[in-house]
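In: Sequence and predicted model, in that order:
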Amino acid sequence: MKHNVEYLSDVLIIGSGAAGLSLALKLAEHAQVRVLSKGPLTEGATMYAQGGIAAVFDADDSVESHVADTLIAGAGICDEEVVHYTASTAKDCMEWLIHEGVAFDREENQTDTDEVKYHLTREGGHSHRRILHTADATGKAVQTTLVEAVQKHPRITVMERFNAVDLISTRKLGLAGNRIIGAYVWNRDIEQVEVIKASFVALATGGASKVYQYTSNPDVSSGDGIAMAWRAGCRVANMEFNQFHPTCLYHPDAKNFLLTEALRGEGAFLKRPDGSRFMPEIDERAELAPRDIVARAIDYEMKRLGADCMYLDISHKPKEFIVKHFPTIYRKCLLLGIDMATQPIPVVPAAHYTCGGVLTDMHGQTDISGLYAIGEVSYTGLHGANRMASNSLLECVVFAHAAAKDIINKLPHKRKLPNVPAWDESLVANSDEEVVLQHNWHELRLFMWDYVGIVRTDKRLERALRRVQMLQQEIDEYYSNFRVSNNLLELRNLVQVAELIIHCAMQRKESRGLHFNLDYPDQLEDSGPTIISPRHF
């Protein structure tokens, strides 16, 4: 027999990546903190981030240059105040990470008495070397360091294998005002919905790239925080701007495996199935054109030819060169029966980053009192129409610190939390139609890829909207009649996020940054973020 279970904390953090764990550590000296992780504590997009974190550490660099580069990458619709705040706070936040134990790479031949100089790399869009990194596994270094610190802290409670189901607000309970007081959560181990009450809730759930057929993200990136915030009454913004990485390995046994842009930098060619190159026909920079141009070119060739993939070929380089420069990729491909030293690698573009999200202020505060959103789940105005490389982990840490300051200031004024009713399962049954979920899941990701992917048209968006509204009706009915499961919760959230992406895309009557509509190929002179509100739906 199931029992009603209720937990109590000062702060509930939903999500356990760089944003969530940084916030937990900043708050723990002042509050009792509970961190909810859908899977293992180490699983999430942070763990797989390869590049690094942008911050001004070089005397020849400047905050103003970092700001200017970010504004250019964002295609004219970044919030300049937010960009300046992020760039000017970056160094302090990185020094905090270093203090916590993140071992960023240093310049060689330093002695113990030398002033520490970090090895800084340069990436696309940056005019200076300003990328702190730990080899090519920076995210792993950040995540494992933060996990270790969180697990040691006596005032942080970690709850692994818990899905957040929905936020609980005073409005939802029929009480005065509208503030968040906790969340219903699903305990995956005993398959029971439980209650966590908290004076403050922070969403740090990451992005929504799992809404697409091909993605570089881990399975947990299912847009949960965006969907829950929308259902609670929060506005969202810029959901039409989905960043696609041009080259993800196309193989049934290789989900989420990226093929670094350094391959093209070292001379790899993109080819059609017949072995002919196509990038020189598209752009004078050929394979070294910007990421959005390369992704659109691959997408166009796949659609034009009806092909499942294109090919990335570096086999004209010596084997010794390939193995030395790309050992991880070489080993991975070999395990899958692909010898990249002698044959081309099948590739497709993959959804990589959600530039839009839950609308927040400079403190991570959403439209609803007590509810914060930080990291990829949020829209702060930092990224505009396109995220610049290595600004993503930076945003996580900067806004975790900003949200922590705001919450700490409000902790002395927290109110008594009202009673929350237990989750009612009296009218639902166990599902005997799991195949319905699998079919809907496949249909959603396929039509989002085909109709709301790298290149869009009004007709494709209209078709997608009709499909997603039909799916919503089916899933709402399913949700009303059956007990929750991981697949049901994620699919419910992804369908909601898909609708938000489509509505935002339909409102933007231009092509800008990551949003390209063949019916509106030019940029408007006067443009800004796309903001939509639940009150208008």
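Out: Looks like it arrived, so ask away.
In: going forward, measure contacts and count neighbours with C-alpha atoms only.
Out: OK.
In: Could you look up the SS state of the residue lying closest to F104 once chain neighbours are set aside?
Out: Among residues not flanking F104 along the chain, T134 sits closest, at 4.8 Å (Cα to Cα, 6 or more residues apart in numbering). Of the three states, T134 takes coil under DSSP: H, G, I helix; E, B strand; the rest coil.
In: Burial check on T134, number of neighbours?
Out: Per other Cα atoms under 10 Å, the neighbour tally for T134 reads 21.
In: What's the local residue count around Y7?
Out: By other Cα under 10 Å, the residues close to Y7 number 11.
In: one more structure, for comparison:
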Amino acid sequence: MKTELTLPLSGRYLVNFHPKRIPHAFTDVLIIGGGISGMRAALATDSSLHSIILTKGKVELSNSWKAQGGIAGVLDPEDHVSNHARDTIAAGKGMCDEKTVEEITSAAPEIIRDLISYGANFDQFEGHLALTQEGGHSHRRIIHALGDATGREIMRAMIHRVKAVTDSQIWEQTFTIDLLTYNGTCVGALVWNPYHGKTFIWAKQTILATGGAGRLYRETTNPEIATGDGHAIAFRAGAKLRDMEMMQFHPTVLYIAGGSRHLISEAVRGEGAHLVDVNGYRFMPDYDAAAELAPRDIVSRAITAQMNKTRQSSVYLDLRHLDRKLVEERFPNIAEVCSQFGLDLAVDLIPVRPGAHYMIGGVVIDHEGRTTIPGLFAAGEVTSSGLHGANRLASNSLLEGLYHGKAAGLAASREAAKISDHFCAMPIQGDEPRQAMDQTDLDLTDIRNSLLSLMWRQAGIWRDAQGLNDALKQVEFWDRYVSRQQFVNVDGWSLQNMLLVARLLLVSALERTESRGVHYRSDFPETPDEPGKHINVSANFPISKSP
């Protein structure tokens, strides 16, 4: 069951261009994004093919690099893949694709073994991989590295391996302005970097691995680069997107006035930490029988409700009853972050509140990562694969990114090998010229900050029709004058993408008149027993051919 929505757009491309006036580059496989999905795609790409990896910032800057908790997989003899699948489906609240869940959870042990073969060093306990438990999991099946820096260790190993065993070129600090399409097929991308400006990269096959959109919200765990660029460029190119209202909020983000927001891993609660309010009251048992180990959507709403009840801006993580040595060995990086604010993780109450963490909705893909656009594959957080449903189970994100990164790399290689090296640039032209505006006429920072605050208030953990409608009207107003502009920098292009993705999220949230998983409507608080419908959204201007 699904609903089809369309959204009007003012133009196909963000910038004016003429193919004869900018440089051109050619590759077999273009990978947009250097996180865990992009790097796994590069490792899966046929070694006889040439590939280019684009990263918006430095290659070490990604949600994957920042991942703390770990990666889920059945490694304990007392556990079983069917348990992992069942937990994933239960968390997904009637919207998981069961075949996808079965495929990915079954592949998890092999995926973990691959990481070890790449040189990733995971934490050990008594000669075996150390396993921990997180919210929503029925067994201890989360492996981790460096205590609470799993993503950093995995990415270190993968980046090293890509550089060591592939001929992939990595273009850092390269912003992808738009995908290039010709007769409905993706043929590469228009990119920009500070070294040579705009460039056409023509590719036989393209893999989108750009990550998420957490920076749409004032409170978030995501790095600055997570502005939904991949969702936006895919949508403008004609791809179908799905369930864009499904933004997951992590329950525990360090909340200190004036300080940047830092994720406090789910694994902290997995090891026994309690959530207490300003009065020291442990409140989670009032909201769910699993208490602190309930799925993220339940914990996030409970924290928000308790904050409202106590009229406070945060609740607190309490680790004081845990062994100090365990805390220090298991969470060294979180302890270091807390210490910067004069907090001792083992003895002080740690102020936390929810923050936008993971975009569940995204570009629709099949089991090989194929999108609805020929020539375009996608993997990771930019996608909607069917694994997460309406609520991602903890530590399934790295798993999904690795699975579809590999699948997309293999499939894109097969398709690229069928195309002759004599393929040439297509006669693509841009839209009618956009208005060139003096950058001093628009305060992009003010618009961006206003957008983040609006999305947090009206489209955050608690939503209703009036708030969503008011937010949509405001975003559409900003978009009417921002989208018409001809920007020449990443800040302007990112803001245009953010406004587009905000519109996609808001129209989808209005359409889903129920509460399900991470999407909670206070005006429709019940979750129907029947499976949830998918909400597909696509552009409604002619996209079959280049303008």
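Out: Cool, the structure landed. Only a predicted model underlies this, so the values are computations on that prediction, with no experimental measurement involved.
In: How alike are these chains, TM-score-wise?
Out: In this superposition the chains share a TM-score of 0.88, using TM-score structural alignment, normalised by the length of the first structure; 518 aligned residues with a Cα RMSD of 2.8 Å.
In: residues in contact with the residue nearest to F104 of the first structure?
Out: G52, A103, F104, D105, A141 (Cα atoms under 8 Å, 6 or more residues apart in numbering).
In: quick one: which of those has the most company?
Out: Greatest neighbour count in the contacts of T134 of the first structure, by other Cα under 10 Å, goes to G52: 28 neighbours.
In: Need the counterpart of that one in the second structure.
Out: Counting by TM-score structural alignment, G52 of the first structure lines up with G70 in the second structure.
In: Find the residue closest to that match in space, skipping its chain neighbours.
Out: H144 (4.5 Å).
In: Would you agree the one you found is in contact with L131?
Out: Yes. When contacts are counted by Cα atoms under 8 Å, H144 of the second structure is listed as touching L131 (7.5 Å).
In: Of those two, give the one with the bigger neighbour count.
Out: Using other Cα under 10 Å as the criterion, H144 of the second structure and L131 rank with H144 on top: 29 against 21.
In: and that one, what pairs with it in the first structure?
Out: Per TM-score structural alignment, H144 of the second structure is aligned with H133.
In: try E415 of the second structure
Out: Using TM-score structural alignment, E415 of the second structure sits opposite K410 in the first structure.
In: Against Y7 of the first structure, how distant is that match?
Out: Going from K410 of the first structure to Y7 of the first structure by Cα to Cα, to the nearest Å gives 21 Å.
In: What are the boundaries of the helices in the stretch 251-400 of the second structure?
Out: Applying DSSP state H, counting those that start in this stretch to the stretch 251-400 of the second structure gives helices spanning 266-270, 284-287, 296-310, 324-330, 332-339, 397-417.
In: now the stretch 101-250 of the second structure
Out: Assigned by DSSP H, counting those that start in this stretch, the stretch 101-250 of the second structure shows helices spanning 150-165, 229-237.
In: And the ones you listed: which comes nearest F283 of the second structure?
Out: Evaluated over the helices of the stretch 101-250 of the second structure, closeness to F283 of the second structure peaks at helix 150-165, with 29.5 Å, by Cα to Cα.
In: helices or strands up against that closest one?
Out: helix 36-44, helix 63-66, helix 98-117 (3 or more Cα pairs under 8 Å, 6 or more residues apart in numbering; DSSP states H and E).
In: After the second one, which helix or strand is next? Please name it.
Out: Which is helix 63-66 of the second structure. Next helix or strand after helix 63-66 of the second structure toward the C-terminus (DSSP states H and E): strand 71-72.
In: what about that following strand, how far off from the first structure?
Out: For strand 71-72 of the second structure, the mean deviation from the first structure after alignment is 1.6 Å (mean Cα distance after the TM-score superposition for the first structure).
In: if we look at the helix or strand that comes right after that strand, which residues are touching it?
Out: The C-terminal neighbour of strand 71-72 of the second structure among helices and strands, as given by DSSP H and E, is helix 81-91. Around helix 81-91 of the second structure, the neighbours that count as contacts under Cα under 8 Å, 6+ apart are 73-74, 95-96, 98, 101-102, 105-106, 136-138, 295, 387-393, 517.
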